[in-house]
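1. Quick one, fold the following:
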Amino acid sequence: MPHELSGYLADFVQHLESEKRHSPRTSENYQRDLLRLASWLVEHDCTEWRAVSGHDLRRYVASLSRQGLSGRSIARHLSATRRFYQYLLRERLATDNPALDIRAPKSSKRLPRVADVDQLNSLLDALPDDPLEVRDRCMFELMYSSGLRLAELASLDVDSVDCKGGEARVVGKGSKTRILPVGRKALEAIGQWMPVRAGLAPEAETALFVSRRGDRLSHRSIQARLSRWGVAKGADQKLYPHMLRHSFASHMLESSGDLRAVQELLGHADISTTQVYTHLDFQHLARVYDQSHPRARRRSGHGYDDQNSEREGNV
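-> So this is what the prediction gives:
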């Protein structure tokens, strides 16, 4: 590789570590992405950073897309390139930033996975086998009851939940506080957990959910316990905390159709974040339509395709 390509790149990485105080891992990520660009430039007979044009970068983005990189990954490559050219401009090693107007292709938005209502009811109705499972069921009931994020659940204190009023005070992203309703089943689970907690937590501990040692339960521990609960209680898919939040949102929207209310309950600053659940709701409506409308039903085994399967494959 020509020295101008590799040498300037090495100087940039040194700049990130010494002046910008980036971690070695962040610097390595920049270096990896830019080395990939430099190798592509060499293959296309370009040996100077100052000679790279916007047209060259568009061709590079197209090549990354053909190689199967997602829009998000390509956006990361372009971000590294823009940052690198800012450095080159500062050092007067380039005359413009050819990456400024280049945009990555949009990735198709992945829909969050949700659990079936009946399966969740079955899992949450399963009886705990030991005191720690009493805690686990309480955590999962509360997460599904109120649509909590993992961090919100872990940060709950004993006085965060008003069992008489049936509500919880939650601190979400941006340290924003919201008051959420807590369902009957979750309140019952809290009532069963509190006597167990009293035998584990020291008097000074404020956390609602504590470990066997009596200290606040970590995020990782909550994730591991939910996965364990799913396996022990016969879930047909791996359970993770955000699935319970997704399931809460989707099931609420299916029943109420009130997107604004679901936005408030989830603590989304922008309703566009909540709108992903309208796609999930449409899948539910589409299944109902396919199974119910007399002009939509196709009988399998009589030369017809299963329209429900066909629709799900296209969503």
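
2. contacts and neighbour counts: CA atoms only from here.
-> Fine.

3. Where does the residue lying closest to Leu57 once chain neighbours are set aside sit: helix, strand or coil?
-> Once flanking residues are discounted, Leu57 sits nearest to Ala99: 6.9 Å by CA to CA, 6 or more residues apart in numbering. Three-state call for Ala99 (DSSP: H, G, I helix; E, B strand; the rest coil): coil.

4. which residues touch the spatially most central residue of the chain?
-> Per CA atoms, centre = their mean, the C-alpha nearest to the average position across the chain is that of His242, at 7.3 Å. Counting by CA atoms under 8 Å, 6 or more residues apart in numbering, His242 makes contact with Arg149, Leu150.

5. and the residue nearest to Leu57, how many neighbours?
-> If you count neighbours by other CA atoms under 10 Å, Ala99 ends up with 23.

6. Now the second one, please; I'll put the structures next to each other:
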Amino acid sequence: MHTHLDAYCTHLRSERQASDHTLQAYRRDLLKVLEYCEAEKLAGWAALDIQRLRRLIARLHQQGQSSRSLARLLSAVRGLYRYLNREGLCAHDPANGLAPPKGERRLPKTLDADRSMQLLDGGIEEDFLGYRDQAMLELFYSSGLRLSELTGLDLEHLDLADGLVQVLGKGSKTRLLPVGRKAREALQAWLPQRLLANPQDDAVFVSQQGRRLSPRAIQLRVRLAGVRELGQHLHPHMLRHSFASHMLESSQDLRAVQELLGHADIATTQIYTHLDFQHLSKVYDSAHPRAKRSAQPGPAVLPGLSEDSEE
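-> Sure thing, here's the model as predicted:
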């Protein structure tokens, strides 16, 4: 079973071009399944059936594993069994028809429009780090980039004349995104500073030593900006969530936001409709005279009339 798992991981890397992050996550999940199979004394992957896999999912859920993590585990199992079936090593998929336990779906945290402007319109240190960090923040918010997309950005992907950026998203899919005026201005201010570091490659965002910034370094700089300008925790994906929420709130065009974010499934984008409705609900509760709660008791009901009687 270990041999087949190793072969599948090699297949993911070489044929499916899976990222290191995806590969490590799938391997961790499948090792949990393998350990369970060994504890059950199963002879091989072909011996794992739907009943046993369901029991494993239930056990992991009871141990506190989230619905989202269990969904990923089931996805890893399905991928493994597609490979095993293709190689003639198995003739079934124990994950077929299985779904993870439903969990509470947490809404993503966002900045409102005023807080976003406060972050981006704060004072900029006119030096290498100041120009670079401002360009990163503006581009995150302007185009809704993922952290990995901004990290992998090269000069050839930028077209500031036409206000466009090409990014490589999940599944090695590219998409072309607009870049707003403020982000273009920030990038134009940054690019001359970039040359001072004698860059080692064509990365748009580099360190003072000329090396492409790592995801960890970008996360740190965004967090520092959040503390400095807003006094709160901030991470790159919060800027992406804010971009999506503000775009949907203004345009009401779910399909367009899906395309901008690079979501394969529109159900992923629909989470932002919940954010939009949450905002509308707060506005309603605070503004509508019949929605406001009163601490005073209601008027007494006149004798002979019930509260639901018609006049």
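
7. To which secondary structure element is the residue nearest to the centre of structure 1 assigned?
-> Using DSSP states H and E, His242 of structure 1 falls within helix 241-256.

8. Need the residues that contact stretch 126-136 of structure 1.
-> Arg137, Ala189, Gln192, Trp193, Val196, Arg197, Phe209, Arg212, Arg225, Leu226, Trp229, Lys233.

9. how about the helices in structure 2?
-> 2-14, 20-39, 50-62, 67-86, 113-120, 128-143, 147-151, 181-195, 215-230, 236-251, 254-261, 266-269, 271-287 (DSSP state H).

10. Read off where the shortest one ends up in structure 1.
-> Right, helix 266-269 of structure 2. Under TM-score structural alignment, helix 266-269 of structure 2 corresponds to residues 271-274 of structure 1.

11. Contacts for that stretch next, please.
-> Under the criterion CA under 8 Å, 6+ apart, residues Leu259, Arg260, Val262, Gln263, His268 lie in contact with stretch 271-274 of structure 1.

12. And Gly257 of structure 1, how close does it get to Gln275 of structure 1?
-> Using CA to CA, to the nearest Å, Gly257 of structure 1 is found at 11 Å from Gln275 of structure 1.

13. rewinding a little: just put the helices of structure 2 in TSV and tack on distance to Arg106 of structure 2.
-> Below are the helices of structure 2 laid out as TSV (distance: least, CA to CA, whole Å):
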stretch	distance to Arg106 of structure 2
helix 2-14	30
helix 20-39	21
helix 50-62	17
helix 67-86	11
helix 113-120	21
helix 128-143	21
helix 147-151	20
helix 181-195	30
helix 215-230	21
helix 236-251	13
helix 254-261	19
helix 266-269	13
helix 271-287	9
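
14. The ones you listed: which one's closest to Leu107 of structure 2?
-> helix 271-287 (7.0 Å; CA to CA).

15. Run through who's touching the closest one.
-> Outside helix 271-287 of structure 2, the residues that touch it by CA under 8 Å, 6+ apart are Leu107, Ala244, Ser245, Leu248, Glu249, Ala291, Lys292.

16. Mind doing that once more with 6 Å?
-> Contact with helix 271-287 of structure 2 is made by Ser245, Ala291, as judged by CA atoms under 6 Å, 6 or more residues apart in numbering.

17. Comparing it with structure 1, how large is the average distance?
-> Its aligned residues in structure 1 lie a mean 1.0 Å from helix 271-287 of structure 2 after superposition (mean CA distance after the TM-score superposition for structure 1).

18. Please identify the buried residues of that helix?
-> Neighbour counts over helix 271-287 of structure 2 (16 or more other CA atoms under 10 Å) mark Ile271, Tyr272, Thr273, Leu275, Asp276 as buried.

19. which one in structure 1 is aligned with Ala217 of structure 2?
-> Counting by TM-score structural alignment, Ala217 of structure 2 lines up with Ser221 in structure 1.

20. try Leu153 of structure 2
-> Counting by TM-score structural alignment, Leu153 of structure 2 lines up with Leu156 in structure 1.

21. before we move on, what about Val257 of structure 2?
-> Aligned counterpart of Val257 of structure 2 in structure 1: Val262 (TM-score structural alignment).

22. Centre of the chain to the helix or strand containing Glu310 of structure 1, how far?
-> In this structure, Glu310 of structure 1 sits in helix 307-314 according to DSSP H and E. Relative to its chain's centre, helix 307-314 of structure 1 lies at 26 Å (CA atoms, centre = their mean, to the nearest Å).

23. Kindly report the same for stretch 63-74 of structure 1.
-> Put simply, stretch 63-74 of structure 1 sits 20 Å off its chain's centre (CA atoms, centre = their mean).

24. do the same with stretch 162-177 of structure 2
-> 16 Å.

25. got a list of contacts for that stretch?
-> Outside stretch 162-177 of structure 2, the residues within contact range by CA under 6 Å, 6+ apart are Glu149, His157, Leu158, Pro178, Val179.

26. Of these, which is the nearest to Leu5 of structure 2?
-> Relative to Leu5 of structure 2, the closest of those is Glu149; by CA to CA it sits at 29.3 Å.

27. residue contacts, that closest one?
-> With CA under 6 Å, 6+ apart, Glu149 of structure 2 has these contacts: Val167, Leu168.

28. can you do 8 Å?
-> Counting by CA under 8 Å, 6+ apart, Glu149 of structure 2 touches Val167, Leu168, Gly169.

29. Can you tell me how far the residue lying closest to Gln232 of structure 2 once chain neighbours are set aside is from Gln134 of structure 2?
-> Leaving aside its sequence neighbours, Gln232 of structure 2 sits nearest to Gly226 (CA to CA, 6+ apart; 5.5 Å). Distance, Gly226 of structure 2 to Gln134 of structure 2, using CA to CA: 12 Å.

30. swap in Pro94 of structure 2?
-> On the measure of CA to CA, Pro94 of structure 2 and Gln134 of structure 2 end up 49 Å apart.

31. Next, the contact list for Met139 of structure 1, please.
-> Applying CA under 8 Å, 6+ apart, one finds that Met139 of structure 1 lies in contact with Leu153, Phe209.
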